[in-house]
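**Q** A predicted structure for the sequence below; I have some questions about it.
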Amino acid sequence: MNTATTIPVIAIDGPTASGKGTVSARIAKQLGWHMLDSGAIYRIAAFAVLKAGINPEDHAHALELIRKIKIRFEDDRAFLDEQDVTQEIRQEHVGNLASRLAPNAELRAALLELQRDFKRAPGLVADGRDMGTVVFPDATLKIYLEADVEARARRRYQQLVIQGKQTKLEAVLADLQSRDARDMEREVAPLRPAEDAQRIDSSELSIDETVDRILSCWEAVKQ
């Protein structure tokens, strides 16, 4: 028997600022599992393109670069080759570029196996937009974590204020609406719930309440 097929995966998909990253990290910690932040992988790829001075619209050169880079994570740190880029990849302009690069089919294919390599014992919590539909279609549990865009905008706005960044709630809302449109309307691996995903609306839930709901779902399916 291929032991990789017996390793459980909890796939958590959802739109930007739905809380899936924080929730996934807490669940992985509670279960003692590995975690895949697929958004960070795309952000690292975007940062690599910016660092190299490549025009993001020059898909051929961007793809050539992305196929050569080495991405790894240690604890909560992200590395591009040997450079710690944990802080750099969380900048808004990097996230926007990652969203613009994500629809590229060849880029997604180049990063697919890298993501699947994160599936290691005792288990994996995978956070992203196509974890349950494309990357881990055989995941033991699939969650689609959603929240209305106004609630997500307020969360993102508060995060930015805490980080000392000046912005307006209206601008954050417009940015999220734009990202949602790109993610949901792209031809390749669009953001959508897997057919067998359990949908959770976190608009009125705290992080702890959301974590508890997902862990309850896990307890039910692992029986």
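**A** Yes, it's here.
**Q** Going by C-alpha atoms from here, please, whenever you check contacts or count neighbours.
**A** OK.
**Q** ranges for the helices of the chain?
**A** 20-31, 38-51, 59-66, 92-101, 105-116, 149-162, 169-185, 207-221 (DSSP state H).
**Q** how many neighbours does the nearest residue to residue 221 once chain neighbours are set aside have?
**A** Excluding the flanking residues, the one nearest residue 221 by C-alpha to C-alpha, 6 or more residues apart in numbering is residue 141, at 7.0 Å. Residue 141: 22 surrounding residues under other C-alpha atoms under 10 Å.
**Q** Below is structure B, check it against A:
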Amino acid sequence: MKEEQIFQIAIDGPSGAGKSTIAQQVAKLLGIDYIDTGAMYRAIGYKILERKINLDHTEEVIDLLGKTDIDFSKGNIILDGEIVNDQIRTPEVTKMASMCSALPEVRAMLVALQRKMGQAKSVVMDGRDIGTNVLTDARYKFFMTASAQERAERRYEELVAKGQNVNFDAVLADIIKRDHDDSTRALNPLKRAEDAIELDTTGMSITEVTEKIIKEIRKNGNC
């Protein structure tokens, strides 16, 4: 792909809005790479939990980051050479990922890596601050949301399908707490970029949301 053909798609939104699923579908249809930024934070959170590192011990966190490699290949996220797709999707890792995302050291490392990926090739990225911080010049920006109830139902069904024993009320409470934490954190809080198109996916199917985004992109000559 020539440099002038490179473009970025930024998809932001709260937990459980369906960003990752939609981003993957959009990337597949456009034939470009999907970068799961949320999974990158989850990978860091997973490693911190595994190593039993205290987030208050900044030097230990920085040392761990310096010895961490994260990559994507064939739909898999690879942490230090190991595929960790399932390991990073537990409630414990979800909470730790949110905590890690508030640490300047963690964000600096991952944001630098994400920007490098976006400069090298056409990509779809989803997360909390892609359009407002990571890819501020992205050609296409979308902000996906849905009611807390629906997002909790989606997450609950996903976890149950994976055989995890979870309580719906606990999942809903976690969604609401994460919304508050992500939106009020001092460092790059969750918010819609001024030039982003907002999509409320409540009651919409994956196909409907995907088609809406693809239609918007094709309006500008990319397909």
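**A** Now that the structure is in, tell me what you want to look at. Only a predicted model underlies this, so the values are computations on that prediction, with no experimental measurement involved.
**Q** Show the contacting residues for residue 143 of structure 1.
**A** 10, 11, 12, 13, 132, 193, 197, 198, 199, 200, 214 (C-alpha atoms under 8 Å, 6 or more residues apart in numbering).
**Q** so how far is residue 156 of structure 1 from it?
**A** 21 Å (C-alpha to C-alpha, to the nearest Å).
**Q** do residue 112 of structure 1 as well
**A** Residue 112 of structure 1 is 28 Å from residue 156 of structure 1, where distance means C-alpha to C-alpha.
**Q** Who has more neighbours out of these two?
**A** Taking other C-alpha under 10 Å, residue 112 of structure 1 and residue 156 do not tie; residue 156 has more neighbours (20 against 15).
**Q** check contacts around the spatially closest residue to that one that is not a sequence neighbour.
**A** Computed as C-alpha to C-alpha, 6+ apart, the closest residue to residue 156 of structure 1 that is not its neighbour in sequence is residue 17, at 6.2 Å. By C-alpha under 8 Å, 6+ apart, the residues touching residue 17 of structure 1 are 152, 153, 155, 156.
**Q** Separate out the buried members of the contacts of residue 143 of structure 1.
**A** Neighbour-count burial (16 or more other C-alpha atoms under 10 Å) applied to the contacts of residue 143 of structure 1 gives 10, 11, 12, 13, 132, 193, 197, 199, 200, 214.
**Q** What is the burial count for residue 87 of structure 2?
**A** Neighbour tally, residue 87 of structure 2, other C-alpha under 10 Å: 11.
**Q** That one contacts residue 47, correct?
**A** No: using C-alpha atoms under 8 Å, residue 87 of structure 2 is not in contact with residue 47, being 10.0 Å away.
**Q** any idea how far residue 82 of structure 2 lies from residue 209 of structure 2?
**A** Residue 82 of structure 2 is 32 Å from residue 209 of structure 2, by C-alpha to C-alpha.
**Q** got it, and residue 161 of structure 2?
**A** 22 Å.
**Q** who's more crowded, the two?
**A** Legend: neighbour count by other C-alpha under 10 Å for residue 161 of structure 2 and residue 209, higher for residue 209 (19 against 10).
**Q** In structure 1, what residue corresponds to that one?
**A** Using TM-score structural alignment, the equivalent of residue 209 of structure 2 in structure 1 is residue 210.
**Q** could you list every residue that touches its match?
**A** By C-alpha under 8 Å, 6+ apart, the neighbours of residue 210 of structure 1 are 23, 200, 202.
**Q** which of the contacts of residue 17 of structure 1 still touch in structure 2?
**A** Using both residues aligned by TM-score structural alignment, their matches' C-alpha atoms under 8 Å, structure 2 keeps these contacts from the contacts of residue 17 of structure 1: 152, 153, 155, 156.
**Q** So which of the residues you listed wins on neighbours?
**A** residue 153 (24 neighbours).
**Q** Near the one in structure 2 that sits across from residue 107 of structure 1 in the alignment, how many other residues are there?
**A** Structural correspondence for residue 107 of structure 1 with respect to structure 2 (TM-score structural alignment): residue 106. Neighbourhood size, residue 106 of structure 2 [other C-alpha under 10 Å]: 18.
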